[in-house]
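Colleague: Pasted the sequence and its predicted model underneath.
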Amino acid sequence: MTATEAPPPLTEGAGRAGHGGRALARTGAVFAPAFRAAVHRLPADVRRVAGYHLGWWDEHERPAGADGGEQAIRPALALLCGEAVGAGPAGALPAAVAVELVHTFSQLHGDLMDGTATRRRRPAAWTVFGIPQTMLAGDSLLVAAVDTLAAGHPDVASRALRDLSAGLQDLCAGQSAALRLASAPGATLDDCHEVIAGRTASLLGCACSLGAMHGGGTEQVRLMRMFGERLGHALQLAADVHGIWGDPRGTGRPVHSDLARRKRSLPVVAALASGTAAGRELAAAYETDAEFSPAVLSHLAALVERTGARRLAAGLAAENLAGAVACLDAAGPLPGPAADLRAVAELVGARAG
């Protein structure tokens, strides 16, 4: 359950995704050139790592043709929240670029800490460039994010930097909680929610609040942050569902990948704590060191579902989506961007269902 292991990009199949896909495509067209320019300004050695991680090129900087998340949800939320409080289409562009730079930093460092060996269907950056160079690339991306906000309008820059700093502290706390969760035999749902709040929800909330700041929002900033945080909870719950039951053609990962790694995602923790025979059988399997065969993984997934944990995760996602929309409505956004934000939220809901 990490920010580094989100479900497939919401823009996958955007032509079939309706309103939400069109909103992401529109904001992606605004965001992509500025984000690429920011990455290309990095020192050559770290730029090579960042571009590889983003899927833009191979380890020798030969083009790979991937979009690198340029229609990803965080920058889209920043731009749409800026529009929702009165900014033009590019009014919150510094916020969009900054949050995606931070997201990329968190993925690079998260892959290291989690031992994640693959990313975008190929070896993760740290396995190609080594741990020290990958750490430096993440650090450089974080500095670039700070520079991006600091270069903005003075009336916004200082508030934006404080907001980003708070989000980064939450992100670090969430990563620390994730490390505890990975080795905690008696993990609870509260532990899972702490990880989600720090590693996923905090950055989505930051994207929305920074976007609203750059759009000139005042009280709306707080409500937009709450919208993003609740949406982040739903997004991570979708990731947890996909990590067990997702189609590899969409996730880019083997089926039942979270179970194969004995990951304690929210559905797994709920199953382990269910007090059921299925939960006890799952716990016994997690305590072994044996590699699970495909047949065993399929059986373990059925055990998790039998405890009601999949239904619980979907219900929590729906509850958080409803809360997110309520916060959005309370902010009094302009109708057009508000409709776009609701459509993006619906995409998240579809993935969590």
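Modeller: Arrived safely, thanks for sending. Numbers count the residues shown, from 1 in each chain.

Colleague: CA atoms for contacts and neighbours, from now on please.
Modeller: Fine.

Colleague: Leu24 and Gln71, how far apart?
Modeller: Distance of Leu24 to Gln71, computed by Cα to Cα, to the nearest Å: 6 Å.

Colleague: out of the two, which sits in the more crowded spot?
Modeller: A count of neighbours by other Cα atoms under 10 Å puts Leu24 above the other of Leu24 and Gln71, at 28 against 25.

Colleague: Pretty sure Pro75 is one of the things that one touches, is it not?
Modeller: No. Between Leu24 and Pro75 there is no contact under Cα atoms under 8 Å: 9.1 Å.

Colleague: One more to weigh against that first structure:
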Amino acid sequence: MEARPGTANGVTAQAEPVSVAELLARGRTLCTPPLRAVVAQLAPPMDAVASYHFGWTDRTGRPVAGDGGKAVRPALALLSAEAAGAPAAAGVAGGVAVELVHNFSLLHDDLMDGDETRRHRATAWTVFGPAQAILVGDALATLGTEVLLDAATPRGGSAATPADAARAVRLLTTATRKLIDGQARDLSFEQRDVVSVEECLEMEAGKTGALLAAAAAIGAVLAGADDRTADALERYGHHLGLAFQAVDDLLGIWGATEVTGKPHWGDLRQRKKSLPVAAALAEGGTASRRLAEQLADPVGRGEESEQTLAARAALIEQAGGRAWTQEEARRRHKTALAALDEVPMTDEVRGNFVALAEFVVVRER
């Protein structure tokens, strides 16, 4: 099924609120300076490796106007502070911490998956070596906790109390554990011929949903929100994360390299059991059975031709995997928005949460 005119990945696009670009820009503007400052604390050469990975420098260390990612997580952290009635700045430490953990996961994932490109250039491990990528990833993860604890100190520039900072640390470390668990499941799935849709959703809830859930609640936690508010925002982020990953899974098969910045057919080449694949395998028809036979065949694993991978993508689509995943993205998007009804907030803040959710589901990269 090809995406219809005016759609991305088959999800109908509505008029995009102008505020989305501004929300993402605000996240970068407020969170990038403290993010750069904390990364600069790393010992050489880790500081240079991290700067390259974030897109701030080239491989020789020269500054570049790079693509540092969409900055959805920092934008969510700032919004969640506003949902709790605090200024957006109250969520900056949360945005920085979540972005550090997110990039820890990207550095390690690229190495484990053997990905050689990200954001339209060579991945850090291919430039600086696997050992440096591992060390820098580890360092970024620990820096996230330091940033949150510092938020309750005079140098942190935040109104967070020590108790609020401790709650935020718990939120982030729990999300990090779930993220690692999700990645471990994802890797194990590559060695299995069949993975159920339920198993795939559980894996993606950890790998992607957990950190977006933390981002959507962490600003509110730092602002002293009660558990009811924080829990509702976390549910919003959880379901938004599953919608985000569903779209990512679609792009991992049908996305164009020149747009996504990732290898063409990357997920199929690694025989990842992403949502479209799991849904297609569960369908049980002729295309589903042929797909299962291909995935079980050890011959050519990782070395299939473009023609073979294109034929496999067609089987997934014929078995309904693409359509099911598009519908799952819509379902999760709707459930995420329903969670916002439990949080009293201004119409402007609510509208911004809705706009970000729309952006996550209707995208090409």
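Modeller: Thanks, I have it. These numbers were taken from a predicted model, which means no experiment stands behind them.

Colleague: Please pull up the equivalent of Leu223 of structure 1 in structure 2.
Modeller: The equivalent of Leu223 of structure 1 in structure 2 is Ala232 (alignment by TM-score structural alignment).

Colleague: Leaving out chain neighbours, which residue sits closest to its match?
Modeller: Using Cα to Cα, 6 or more residues apart in numbering and skipping the chain neighbours, the partner closest in space to Ala232 of structure 2 is Ala339 (5.6 Å).

Colleague: element containing the equivalent of that neighbour over in structure 1, please.
Modeller: Matched by TM-score structural alignment, Ala339 of structure 2 corresponds to Cys327 in structure 1. Here Cys327 of structure 1, judged by DSSP states H and E, is contained in helix 309-330.

Colleague: Ignoring the adjacent residues along the chain, who's closest to Ser196 of structure 2?
Modeller: Once flanking residues are discounted, Ser196 of structure 2 sits nearest to Ala278: 5.8 Å by Cα to Cα, 6+ apart.

Colleague: show me the contacts for Pro8 of structure 1.
Modeller: Residues in contact with Pro8 of structure 1 (Cα atoms under 8 Å, 6 or more residues apart in numbering) are 250-252.

Colleague: Can you pick out the ones from those that are in helices?
Modeller: Residues of those located in helices (DSSP state H): 250-251.

Colleague: Let me know the closest of the contacts of Pro8 of structure 1 to Ala309 of structure 1.
Modeller: Nearest to Ala309 of structure 1 out of the contacts of Pro8 of structure 1 is Thr251 (Cα to Cα; 20.3 Å).

Colleague: Give the equivalent position in structure 2 for the closest one.
Modeller: With TM-score structural alignment as the criterion, Thr251 of structure 1 lines up with Thr260 in structure 2.

Colleague: Surely that match touches Arg121?
Modeller: No. Look at Thr260 of structure 2 against Arg121 with Cα under 8 Å: they stay out of range, at 11.2 Å.

Colleague: Can you report how many residues lie near Ala66 of structure 1?
Modeller: Ala66 of structure 1 has 13 neighbouring residues, counting by other Cα under 10 Å.

Colleague: do Thr117 of structure 2 as well
Modeller: Here the count is done by other Cα under 10 Å, and Thr117 of structure 2 has 17 residues near it.

Colleague: about what we covered before: which SSE is immediately downstream of the helix holding Cys327 of structure 1?
Modeller: Next helix or strand after helix 309-330 of structure 1 toward the C-terminus (DSSP H and E): helix 335-352.

Colleague: on contacts alone, who are the packing partners of that next one?
Modeller: Applying 3 or more Cα pairs under 8 Å, 6 or more residues apart in numbering; DSSP states H and E, one finds that helix 335-352 of structure 1 makes contact with helix 18-40, helix 73-84, helix 219-245, helix 309-330.

Colleague: So which residue is smack in the middle of structure 2?
Modeller: Thr208 (5.2 Å; Cα atoms, centre = their mean).

Colleague: Which residue in structure 1 aligns with that residue?
Modeller: Aligned partner of Thr208 of structure 2 by TM-score structural alignment: Thr200.

Colleague: Check Asp150 of structure 2 too.
Modeller: So Asp150 of structure 2 corresponds to Ala151, using TM-score structural alignment.

Colleague: Ala357 of structure 2 now?
Modeller: Ala357 of structure 2 maps onto Ala345 in structure 1, by TM-score structural alignment.

Colleague: So what's the residue count around Val72 of structure 2?
Modeller: Residues lying near Val72 of structure 2 (other Cα under 10 Å) number 23.

Colleague: separation between it and Gly114 of structure 2?
Modeller: To Gly114 of structure 2, Val72 of structure 2 is 25 Å away according to Cα to Cα.

Colleague: about what we covered before: and the contacts of Pro8 of structure 1 as a markdown table, adding neighbour count?
Modeller: Formatted as a markdown table, these follow (neighbours: other Cα atoms under 10 Å):
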| residue | neighbour count |
| --- | --- |
| Gly250 | 13 |
| Thr251 | 21 |
| Gly252 | 16 |
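
Colleague: Quick check: chain neighbours aside, which residue is closest to Val349 of structure 2?
Modeller: The spatially closest residue to Val349 of structure 2, leaving aside those adjacent along the chain, is Ala83, at 6.5 Å (Cα to Cα, 6+ apart).

Colleague: pretty sure the one you found is touching Asp347, no?
Modeller: No. The pair Ala83 of structure 2 / Asp347 is not scored as a contact, 10.1 Å apart, by Cα under 8 Å.

Colleague: quick one on the thing from earlier: for the residue nearest to the centre of structure 2, which residues are in contact?
Modeller: Per Cα under 8 Å, 6+ apart, neighbours of Thr208 of structure 2: 179, 182, 241-242, 244-245.

Colleague: One more pass at 10 Å, please.
Modeller: 102, 175, 178-179, 182-183, 237-246 (Cα atoms under 10 Å, 6 or more residues apart in numbering).

Colleague: same deal with Arg222 of structure 1?
Modeller: When contacts are counted by Cα under 10 Å, 6+ apart, Arg222 of structure 1 touches 205-206, 208-210, 212-213, 327, 331.

Colleague: Surely Glu100 of structure 1 touches Ala145?
Modeller: Yes. In this structure Glu100 of structure 1 lies within contact range of Ala145 using Cα atoms under 10 Å: 8.2 Å.

Colleague: distance of the residue nearest to Ser196 of structure 2 from Arg59 of structure 2?
Modeller: For Ala278 of structure 2 relative to Arg59 of structure 2 (Cα to Cα), the value is 38 Å.

Colleague: Settle it for me: which of the two has more neighbours?
Modeller: Ala278 (24 against 16).
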